[in-house]
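> I need the structure of the sequence given here:
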Amino acid sequence: MLQLVILSGRSGSGKSTALDQLEDAGFYCVDNIPIQLLPFLPDALKGKYSRIALNLDIRNISDWQQDLSNIITQLKSVADVVVVYMDSSNQSLLKRYSETRRVHPLSLMQAGLSLEEAIVEEGDLLRPIREMSDLFIDTSELSIHDLNKIITNKVLNKKAGHLRLVFQSFGFKFGIPTDADYVFDARFLPNPHWDENLRPLTGLDRPVQEFLKQHDEVQAFIDKISSCIEDWLPMLEQNNRSYVTVAIGCTGGKHRSVYVTESLGWYFASRHSDVAIVHREQNKHDK
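Take a look at the predicted model:
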């Protein structure tokens, strides 16, 4: 079946970077295709390409908002479609436009519209496609390297037609992941940080793992989360979900959350066909 990735989101959120990565991975990429041509795309490219990525932006979505949902539903009947919505905070977008000195597309389309007004209005106009998206990526605090990792883990490595189960560790002091479907707080568990020998290590290192294994409440926490996910996973699959992201947080995203996330990921990898493990703060601790 044809694999079709549809990228959308506010201007400046990183769609072009994501599209470039998909192209490097072998996708046939089309930037800003007219929406009225979307229904004809599978037949037009049949036999030529098996993986296609599209970038839809405000320049053509605004006139086709009412039809977009029906068009995507139609495409999902003939292709494995994943809609990825990318966004960033207003402050981040303002900063990026200030640095590049580019003109916002809506400012070109509507005379007299300030940059800040254009950013807010674009979010309102794109709300319908955001609400129908399968994957939401907040790029406010992401480097290009971070974004590339997310695209790799959640899009490129996703098995066509399967629900991808993502287990992600994070640090509460860096903020809760905006794409998380379920969030569990591991900060009550024994903290290896207070052991000077374990402090420089992470939950990927055996000494930290052995420390946490000694405490029954750690395994009990893992078992409770596993049971919860196992109970609801069949219903999530029946609901045609493309992704479910389970986020585990501790203070810094270095020890406890990493160990719990690894344990959950390996447990479900033996039971579910499409599992990914992501450690959001890993780059911070590698420095």
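
> from now on I want contacts and neighbour counts done on CA atoms only, so please keep to that.
Will do.

> which residues of the stretch 51-200 of the chain fall in strands?
51-55, 79-87, 135-138, 164-171, 182-185 (DSSP state E, counting those that start in this stretch).

> to compare with the earlier structure, here is another sequence to fold:
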Amino acid sequence: MKLVIISGLSGSGKSIALDTLEDCGYYCIDNLPIALLRDFVDHVMLEGRDIYQKTAIGIDARNQTESLADFPNKLKFIRDKGIECEVVYMHAEENIILKRYSETRRRHPLTTASRPLREALEIEQQVLRPLAVHADITVDTSYTHYHQLRDLLKNRLGEKGKSRLSILFQSFGFKYGIPLDADFVFDARSLPNPYWVAELRGCTGKDQPVIDFLQNESVVREFLRDIGQFIERWAPRFESDNRSYLTIAIGCTGGQHRSVFLVEELSRYFKDKIPNVIVRHRELR
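The predicted structure follows:
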């Protein structure tokens, strides 16, 4: 089991860190009271191993000071339970955080009517010192933009290269309308049509006679290769832009032969490259 504890200064990017880990398959909890950490490990994580195999917890300065001071003992308790635990501490330069709060107009959790933002930041650093001292990873986000921070966290936490993008390959018939949720639409109506072969008319693109017919056409093989190369080139860029879902729709006239065959071939090819591949044939009943 793995537990990642995310802490750091307010405005340093803790929410982005938790969102990134959630996209990587972690069960994420923001602002867990540190006094509940032992009970959470004992009665939630260890009793629900399937759900909490990878967990991330956000801890901030809203916790009581004495609870934060006891963090080293809680960290030892977690690791003594056999749980792999990493502490990530995030910070940024004071002028950068002041600028971020000025732009977002959000309220710092430690500011009060008599305590200005700069003073709240000083108190926050002192309160979170026990976590900063025991951090396995310290991240300075002063000059790091959103995508750089996500990539940095994935690299540091060993999540880089684990694809979370889900691709839906969908066949359809143009005469019934284009799918409205498609990100990319490819038109296969220019390819040879098995419908005009009498013995193939009642088959679909999943039947071997139609498969043999289309595989023997060089233009079909070229069409498949071009779409495959397009997806291989651009899918990683969609994933790096924090996209979780991508729908590739391929249409022919009736959605029975060519588009079905192409979707089946593409899904078979990409299942070895992308773990989350889904197939849907809209017109097949």
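
> picking that back up, CSV for the strands of the stretch 51-200 of structure 1, including distance to Ala118 of structure 1?
Output for the strands of the stretch 51-200 of structure 1, formatted as CSV (distance: least, C-alpha to C-alpha, whole Å):
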stretch, distance to Ala118 of structure 1
strand 51-55, 19
strand 79-87, 14
strand 135-138, 19
strand 164-171, 32
strand 182-185, 33
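
> out of those strands, which comes closest to Asp43 of structure 1?
strand 79-87 (10.7 Å; C-alpha to C-alpha).

> who's in contact with the closest one?
Residues from elsewhere that reach strand 79-87 of structure 1 (C-alpha atoms under 8 Å, 6 or more residues apart in numbering): 1-10, 13-15, 42, 75, 129-130, 132-140, 160-161, 242.

> residue contacts, Leu4 of structure 1?
Contacts of Leu4 of structure 1 (C-alpha under 8 Å, 6+ apart): 51-54, 79-82.

> typo on my end, Gly9 of structure 1
15, 56-57, 85-87, 123, 126, 130.

> roughly how far apart are it and Arg256 of structure 1?
Remark: distance between Gly9 of structure 1 and Arg256 of structure 1 (C-alpha to C-alpha, to the nearest Å) = 34 Å.

> how about Ile278 of structure 2, secondary structure?
Classification of Ile278 of structure 2 by DSSP: H, G, I helix; E, B strand; the rest coil places it in strand.

> and it, what is it in contact with?
Going by C-alpha under 8 Å, 6+ apart, the list of residues near Ile278 of structure 2 reads 166-169, 267.

> apply 6 Å and report the result again.
Neighbouring residues of Ile278 of structure 2 by C-alpha atoms under 6 Å, 6 or more residues apart in numbering: Leu168.

> from Val41 of structure 2, how far off is Asp30 of structure 2?
15 Å.

> list the contacts for the most centrally placed residue in structure 1?
Among the residues of structure 1, the one closest to the centroid is Ile137, at 4.3 Å (C-alpha atoms, centre = their mean). When contacts are counted by C-alpha under 6 Å, 6+ apart, Ile137 of structure 1 touches Met86.

> can you tell me what it aligns to in structure 2?
Per TM-score structural alignment, the equivalent position to Ile137 of structure 1 in structure 2 is Val139.
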